[in-house]
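Enquirer: after the sequence you'll find the predicted model.
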Amino acid sequence: MSPQNSCDISLAITGSGGVGAITAGELLLSLAGNNGCFGMMRRAFGPQIRGGEAAALLRISHRPVECMNDSFDLLLALDWQNADR
C-alpha cells in the first residue's frame, strides 16, 4: 500500500460500565483485522463495582502496531459522565 493510502488512527471509546464501550472496541478491532489491518486495544476500568468508567483505547493501522499513540484522533463518548476520567 502506498504512503498516501496508509491509515493510522487512534481512538478512545468511553462510557459507564455496561454501556458497551469495551464491546464496541472489540468489534472494531475484529473488523479491522478481518479487513487486513493491524491493531491493538487497551481496556481501562474504574475501581467501582457498578457504574464506574470504562474505556477501550484502540490504534488501528495498515502497518504492524507496536505501541499506542500519545494522543487520540477520535473520541467516542457513550456518556459524558465518565468521558473526562
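Expert: Perfect, I can see it now.

Enquirer: okay, CA-based contacts and neighbour counts for the rest of this
Expert: Noted.

Enquirer: could you check the strand or helix carrying L27 and say which residues are buried?
Expert: According to DSSP states H and E, L27 maps onto helix 21-34. Buried residues in helix 21-34, counted by 16 or more other C-alpha atoms under 10 Å: A21, I22, G25, E26, L28, L29, A32, G33.

Enquirer: okay, the residues you listed in CSV with distance to G39 next?
Expert: Shown next, in CSV, are the buried residues of helix 21-34 (distance: C-alpha to C-alpha, whole Å):
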residue, distance to G39
A21, 17
I22, 15
G25, 11
E26, 11
L28, 10
L29, 6
A32, 7
G33, 7
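
Enquirer: next up, a structure to set beside the first:
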Amino acid sequence: MIISTIFGAISVALVGTIAASAALVVGGFISYFLLDKALGAKSRKIIKEAEAEAEVIRKDKILQAKEKFLQLKSDHERDIKERSNKLVSAEN
C-alpha cells in the first residue's frame, strides 16, 4: 500500500511536470507567432511610410531641378540678348 501511494504521488508529480512543460512550449510557440506577426505588421508600416516619404522627397527634388533649369535657361537667354544688343550697338 505504501509503495502504490509513493508511485501514485510520483506519477501525479510527473504528469503535472509534463503538463506544465507542454503548456510552456505551447505558450512559447504562440508568443513567437504573435510577436512575429506584430513585428511583421510594424515593419511593413515603417517601410510604407519610408516609401511615401521618399516619394515626397523625389518629387521635391524634381521640382527643384526644374526650377534650376528654368533659372539657368533664363540666365542664358539674358546673356544671349545682352550679347546681341552689344553687337547691334557696336555695328551702329
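Expert: Sure thing, it's come through. On a predicted model such as this, the values are computed, not experimentally measured, just so you know.

Enquirer: can you calculate the TM-score here?
Expert: TM-score for the superposed pair, counting by TM-score structural alignment, normalised by the length of the first structure: 0.24. Supporting figures: 23 aligned residues with a C-alpha RMSD of 2.4 Å.

Enquirer: from the contact counts, what lies against the helix holding L27 of the first structure?
Expert: Counting by 3 or more C-alpha pairs under 8 Å, 6 or more residues apart in numbering; DSSP states H and E, the packing neighbours recorded for helix 21-34 of the first structure are strand 8-16, strand 38-45, strand 53-61.

Enquirer: nearest to L74 of the first structure among these would be which one?
Expert: Closest to L74 of the first structure of these, according to C-alpha to C-alpha: strand 8-16, at 4.7 Å.

Enquirer: what lies in contact with the helix holding L27 of the first structure?
Expert: Around helix 21-34 of the first structure, the neighbours that count as contacts under C-alpha atoms under 8 Å, 6 or more residues apart in numbering are 13-15, 38-41, 43, 54-58, 60, 78.

Enquirer: could I have the buried ones of those residues as ChimeraX selection syntax?
Expert: Typed into ChimeraX, the line below selects the buried ones among those, using 16+ other C-alpha under 10 Å:
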select :13,14,15,38,39,40,41,54,55,56,57,58,60,78
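
Enquirer: between strand 38-45 and the helix holding L27 of the first structure, find me the angle.
Expert: Interaxial angle, helix 21-34 of the first structure versus strand 38-45 (axes from the mean of the first three to the mean of the last three C-alpha atoms, to 10 degrees): 170 degrees.

Enquirer: tell me, how many residues neighbour K37 of the second structure?
Expert: 12 (other C-alpha atoms under 10 Å).

Enquirer: and it, what element?
Expert: Going by DSSP H and E, K37 of the second structure is in helix 2-91.

Enquirer: compute the distance between the nearest residue in space to A55 of the first structure that is not next to it in sequence and R42 of the first structure, please.
Expert: If the residues on either side of it in the chain are set aside, A55 of the first structure comes closest to T14, at 4.3 Å by C-alpha to C-alpha, 6 or more residues apart in numbering. Distance check for T14 of the first structure against R42 of the first structure: by C-alpha to C-alpha, to the nearest Å, it reads 12 Å.
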